[in-house]
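Asker: below are the sequence and a predicted model; questions follow.
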Amino acid sequence: MLLTDAGEPECYDEAYQGKDASKWELAMKDEMKSLISNQTWELAKLPEGKKALQNKWVFRIKEEHDGSKRYKAQLVVKGFQQIEGIDYSEIFSPVVKLTTIRLVLSIVAAKGLYLEQLDVKTAFLHGDLEEEIYMQQPEGFAEDGKEELVCRLTKSLYGLKQAPRQWYKKFDGFMQGNGYFRCNADHCCYFKKVKSSFIILLLYVDDMLVAGADLEEINNLKKQLSSEFEMKDLGAAKQILGMRISRDEQEGTLKLSQAEYVRKVLQRFSMGDAKSVRTPLASHFRLSKEQSPKTEEEKDFMAKVPYASAIGSLMYAMTCTRPDISHAVGVVSRYMSNPGKPHWEAVKWILRYLRGTTERCLTFRRDELKLEGYVDSDFAGEVDHRRSTTGYVFTMASTAISWISQLQKIVTISTTEAEYVAVTESSKELIWLQGLLAELGFDQVMNVLHSDSQSAIHLAKNSAFHSRTKHIDLRYHFIRSLIEEGVLKLVKIAGSKNPADMLTKPVTTEKLELCAASVGLQ
């Protein structure tokens, strides 16, 4: 989560002084029990020339979906003391893409599948270490009579730079060893055909979503996982990464909502009681670098404003469930390095918009699994460098699963060119989505990509306008080969009906409602 609740101790001593001391002590003992039963380390003398890393206790109050609180203590190594080449080499570890999560949720809703959730207790402790690493004994839990010894780590531990990678390698080996196929499009998505149906497993560090039509097979997988790792079965999926999942079996809908998260963000920036507005960014905001602070007074004012923090919180909502704020967040995030008062006003405007649309969520339905794309571009809309904005949204069974709103890397010199570049960029995402769906057994043939630019469609289908388009970079003609090979179909859509419009420019309230409704934002 990006936001933590108050009332959490900062260190070991603080945990023992508060009113919840007994709960924190219990949480620490529980953590130590896990570490010891997992044989995470052995006590040894520190060899000459070696350094023992320090560690600290981290305390968190986790709020369960039923409203109860869980006290959690975690022993974390101070990994910033590690030296590359000695204490670690490779550290990259993949996590499942948010697009993949939404895509699988749309399959779950369309096919009426079971959706279960699992959590790995102390996930990182399952990874085996390849390097020789020493650590001081945990504060408050040094072994009597052996205080001068240090811990020689045999398993990876939270805080170590290589911990996520080692855990992923162990889990990946286990899944492939049990006959699961790892998707090439997303290395944290596993698939297996069982009898007449299938199982999909998504992994995000230690959180897992399991989807399948056969509950018996899902329980089988749970048993296999529990035999290898210490698992916590959370039953039917209720939330993932701070997004609430709620299902209505009668209506056949699955809703993905961040209402709780949005409320916390609004409280955090004292906007919980602000007057709501009806669009994410009003047309009177013409933001540019010229509005950055000029006087010392303005600089002092902006130094006190939590600009970057607010943008980070908004970005999380935007990337998870809120395509409607993509364009607005994209605009204000351009001025992160030196924001001025008008930029901060725009951020507050977005927060006020969220205040009025807190409950808005993505609704997946029982519908035909058909992938469709909508693309648009706003020519030279950016004031500083006159670059255009690409916006696209892909829907599965009429609900958004992937979207983007970003500045184009080049300066285009006509509307046609800007639209053409946008069409090519969106076609890359389409190919990736087609690949992932094919791996999951849902082959897509000739998907439709909707564009509201007739000239861009003409240009993509033939190279007749040579004199006017010879300067366009070769890579943007990639779309032509896709159309010739029948990978996708470019179709004209009326500008008034194109949902990608909200991703490229400020739109009216009516247009915004139309765009949101047509991509399943309810």
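Answerer: Arrived safely. Numbers count the residues shown, from 1 in each chain.

Asker: only C-alpha atoms from now on, for both contacts and neighbour counts.
Answerer: Fine.

Asker: so residue 432 is in which element?
Answerer: Element membership of residue 432 [criterion: DSSP states H and E] is helix 415-439.

Asker: now for that helix, which elements pack on it?
Answerer: Packing partners of helix 415-439 (3 or more CA pairs under 8 Å, 6 or more residues apart in numbering; DSSP states H and E): strand 371-378, strand 389-396, helix 454-461, helix 478-484.

Asker: tell me which residues of that helix are tucked away?
Answerer: 415-427, 429-430, 433-437, 439 (16 or more other CA atoms under 10 Å).

Asker: and stretch 310-319, what's buried?
Answerer: 310, 311, 313, 314, 315, 316, 317, 318, 319.

Asker: might you report the residue contacts of the closest residue to residue 501 other than its chain neighbours?
Answerer: Once flanking residues are discounted, residue 501 sits nearest to residue 376: 6.1 Å by CA to CA, 6 or more residues apart in numbering. Residues near residue 376 by CA atoms under 8 Å, 6 or more residues apart in numbering: 390-392, 419, 422-423, 451-452, 498, 500-501, 503-504.

Asker: distance of residue 376 relative to residue 403?
Answerer: To residue 403, residue 376 is 12 Å away according to CA to CA, to the nearest Å.

Asker: residues shared between the contacts of these two?
Answerer: 391, 392.

Asker: mind listing what residue 318 touches?
Answerer: By CA under 8 Å, 6+ apart, the contact set of residue 318 is 324, 325, 326, 329.

Asker: repeat that for residue 255.
Answerer: If you count contacts by CA under 8 Å, 6+ apart, then residue 255 has 244, 245, 246, 247, 361, 362, 363, 364 around it.

Asker: if we use 7 Å, what do you get?
Answerer: The contact partners of residue 255, by CA atoms under 7 Å, 6 or more residues apart in numbering, come to 245, 246, 247, 361, 362, 363, 364.

Asker: same thing with residue 484?
Answerer: Not one residue lies near residue 484 by CA under 7 Å, 6+ apart.

Asker: try this one side by side with the last:
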Amino acid sequence: MESSPLPIGLRTRAGSPPPPTPAGPLPADGAGGPSPAADPRSDSAAPDGTPPRVVASGAAPASSTPRPSAAAPTGSLPWVAASSAGPSSSPMSGPAAPAGLAPWDGASGAGPSSTPAAATPTDRVAAPSPGATLAPAAASRTGCPPIVVPVPPVANAHRMTTRGKTGFHLPVDRLNLHAAALSPVPKTYRGALADPNWRSAMTEEFEALQANGTWDLVPRPPGVNLVSGKWIFRHKLHPDGSLARYKARWVLRGFTQRPGIDFDETFSPVVKPATIRTVLTLALARDWPVHQLDVNNAFLHGTLSETVYCVQPSGFVDPQHPDHVCRLNKSLYGLKQAPRAWFSRFATHLLSLGFTEAKTDASLFIFHRGTETVYLLLYVDDIVLTASSDALLRRTIDALQREFSMKDLGPLHHFLGLSVTRQHGSIHLSQRHYILEILERAGMTDCKPCSTPIDTQSKLSATGDPVNNATDYRSIAGALQYLTFTRPDIAYAVQQVCLFMHDPRMPHLALIKRILRYLRGTLDHGLILHRTDPSALVVYTDADWAGCPDTRKSTSGYGVFLGDNLISWSSKRQPTVSRSSAEAEYRAVANGVAEASWLRKLLLELRSPLTRTTLVYCDNISAVYLSTNPVQHQRTKHVEIDLHFVRERVAIGQVRVLHVPTSSQYADIFTKGLPTSVFMEFRSSLNVRPSTVSTAGEC
């Protein structure tokens, strides 16, 4: 008969663990061996009728092969674990096996003369477990208490590694929120009042309006236009995307105002992007500190020259005068003249402090006295301030805070949606979070990246099937246009899709998706400004002659470098059709010269005048020749204004037009799609690269 060893895990009296049990059927009744020895600590069953505990006693001799364990006889307890040994295996063993239990067979190799093993005190009482087998109840006849021993599962032939054996444990589940849970932006003011976060933000805004003396409650005059309003809610975020605060604003519906009655002039200037990059380049070159300020409730500081009436804020109607209206004493968000009123108020105060308003950019204010210099850039209520010393910067901030409620946000790090990182003599301008927002809006967060924003054969036309949602197309295209603030590498592709805002087609949408795929692969790229000598201005100009398949108009492009920094660029469709490539290139040269002339004036006002001639590089020999020679014939008569403008700048020594090989014409990236290798080389030449630091440094 084929034998089966003892189950693994049963520890015998001898203290030696039995060998593993191979898989196979258990032997039938009567095929087992001797009964286990009884423990003198116990009699039979307990007085309360509980089954007796049986100890697995005895062991087979070391030289023998274990025999099959016997099955419990009929009538025995079904969950009493069993273990057997040879008839003379231990002096502690009980009598011989009763009738019905066969002695060990020859296959087991056990004999009566086997040397017994010493007993060990390690026998333990174990609770019964599922699958445990029990020894015959006859074991209790000797007075030995039965001990329940669990039977583990059948051992695998292969060595098993478990977390318990290796000491590896699963991590403890913990709720780890890197950002606080946000209350959703409410759609109505009633929903906001039900949320304590938004209710607190509304109360704060209303109290600020009252403390500012923004209005007087008066009975509604007959026949006046009453401007309505609504609450606007928004999450104000830190540069890393975490919540800064809940912001609620009471905004008037300016579209209900009547021109000539409720408002007159509405224009308000904002600082130009090229001015920002120029000032940052100068601050880097001079190692000046750069800070940012934020004006609290900026539009509330403006003074109105017109009489305007509006409704009381929803949710904050005066219970004693519910029928009264607000007669505005100061400007309020939503009014058409609000930005202009705020700018006039702020500019007047700066002039009283000794600042002068730059002629080249109305939102640039300059203070200069002796060796002290301050530059202030204003974009609505966001301010960038840099000064020749920390003490002068501090005095300027204190003077502004005495007049207006504003926060000093410290070194420049986040301005107009731009992330600003300054470290190791450079500034990295990027819009990574803005790119992620655009991708999420377009549903392309997990899109497959591509290496270029536009292919070399792309020439968009007005043909193709209309897009399903023109509003979404315009929204994404407009967002991409703002993204070119720090990404000149997508300027040409964005210019192409923006040409068809009025009637977008499916090929135009396909190009937008390609741009987004390119941005997905270059999330961390941005414009790098180095510490460089700001005494040289270099311009690259180019044109794609008759590139539009519908109108045959050309595309002009230029890039302007101050030292090693790209500070201005453009990709624009020419307004008229050029009759030759020389004409198209010359128009591009004229655009580049005009931008360079403006930048020279800007640098002069910033007290950093250029003494060198501005070099303008063009890859068209004819255009270079026209800039210095008084050639006049039928093919160039209609570009006479551009000719005279460029020649005048050349004659006074401000500009010099030179030829450059096409392989070094960096402005090509603004006028056409380029092969991948050329595109990446030119992109690097424009200083569009990923940041080399992981966190924002100080400015």
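Answerer: Yep, that arrived. Remember, it's a predicted structure, so these values are computed and weren't measured experimentally.

Asker: how about the buried residues of stretch 310-319 of the first structure, which pair is most distant?
Answerer: Comparing every pair within those by CA to CA identifies 310 and 319 as the most remote, at 14.4 Å.

Asker: the residue lying closest to residue 489 of the second structure once chain neighbours are set aside - how many residues pack around it?
Answerer: Among residues not flanking residue 489 of the second structure along the chain, residue 683 sits closest, at 6.1 Å (CA to CA, 6+ apart). Using other CA atoms under 10 Å, residue 683 of the second structure has 18 other residues around it.

Asker: does residue 683 of the second structure count as helix, strand or coil?
Answerer: helix (DSSP: H, G, I helix; E, B strand; the rest coil).

Asker: residues in the second structure aligned with the helix holding residue 432 of the first structure?
Answerer: The alignment of helix 415-439 of the first structure onto the second structure (TM-score structural alignment) covers residues 581-605.

Asker: map residue 358 of the first structure across to the second structure for me.
Answerer: By TM-score structural alignment, residue 358 of the first structure lines up with residue 523.

Asker: how much space separates its match from residue 492 of the second structure?
Answerer: Shown here: residue 523 of the second structure relative to residue 492 of the second structure, a distance of 18 Å by CA to CA.

Asker: to which residue of the second structure is the residue nearest to residue 501 of the first structure aligned?
Answerer: Per TM-score structural alignment, residue 376 of the first structure is aligned with residue 542.

Asker: these two touch, right, the residue nearest to residue 489 of the second structure and residue 490?
Answerer: No. The criterion here is CA atoms under 7 Å, and residue 683 of the second structure misses it with residue 490 at 9.7 Å.

Asker: report how many residues lie close to the closest residue to residue 307 of the first structure other than its chain neighbours.
Answerer: Leaving aside its sequence neighbours, residue 307 of the first structure sits nearest to residue 344 (CA to CA, 6+ apart; 6.8 Å). Other residues lying near residue 344 of the first structure total 19 when counted by other CA under 10 Å.

Asker: aligned to residue 344 of the first structure, what sits in the second structure?
Answerer: Match for residue 344 of the first structure (TM-score structural alignment): residue 509.

Asker: cool, residue 485 of the first structure as well?
Answerer: For residue 485 of the first structure, the aligned residue in the second structure is residue 652 (criterion: TM-score structural alignment).

Asker: what's the answer for residue 261 of the first structure, then?
Answerer: Matched to the second structure by TM-score structural alignment, residue 261 of the first structure sits across from residue 434.

Asker: not counting sequence-adjacent ones, nearest residue to that match?
Answerer: In space, residue 434 of the second structure is closest to residue 417, 7.1 Å off (CA to CA, 6+ apart).

Asker: the one you found -> the first structure?
Answerer: Under the alignment (TM-score structural alignment), residue 417 of the second structure pairs with residue 242 of the first structure.

Asker: centroid-nearest residue for the first structure?
Answerer: residue 98 (4.6 Å; CA atoms, centre = their mean).

Asker: quickly note the distance from that residue to residue 317 of the first structure.
Answerer: For residue 98 of the first structure relative to residue 317 of the first structure (CA to CA), the value is 12 Å.

Asker: how about residue 275 of the first structure?
Answerer: Distance from residue 275 of the first structure to residue 317 of the first structure, by CA to CA: 20 Å.

Asker: show me where the stretch 401-550 of the second structure has its helices.
Answerer: 432-442, 470-483, 491-498, 506-521 (DSSP state H, counting those that start in this stretch).

Asker: quick one: which of those helices is nearest residue 364 of the second structure?
Answerer: Once those are compared by CA to CA, helix 470-483 is nearest, at 20.7 Å.

Asker: what helices or strands is that closest one leaning on?
Answerer: helix 491-498 (3 or more CA pairs under 7 Å, 6 or more residues apart in numbering; DSSP states H and E).

Asker: where in the first structure does the helix it packs on align, residue-wise?
Answerer: Under TM-score structural alignment, the match for helix 491-498 of the second structure is residues 326-333.
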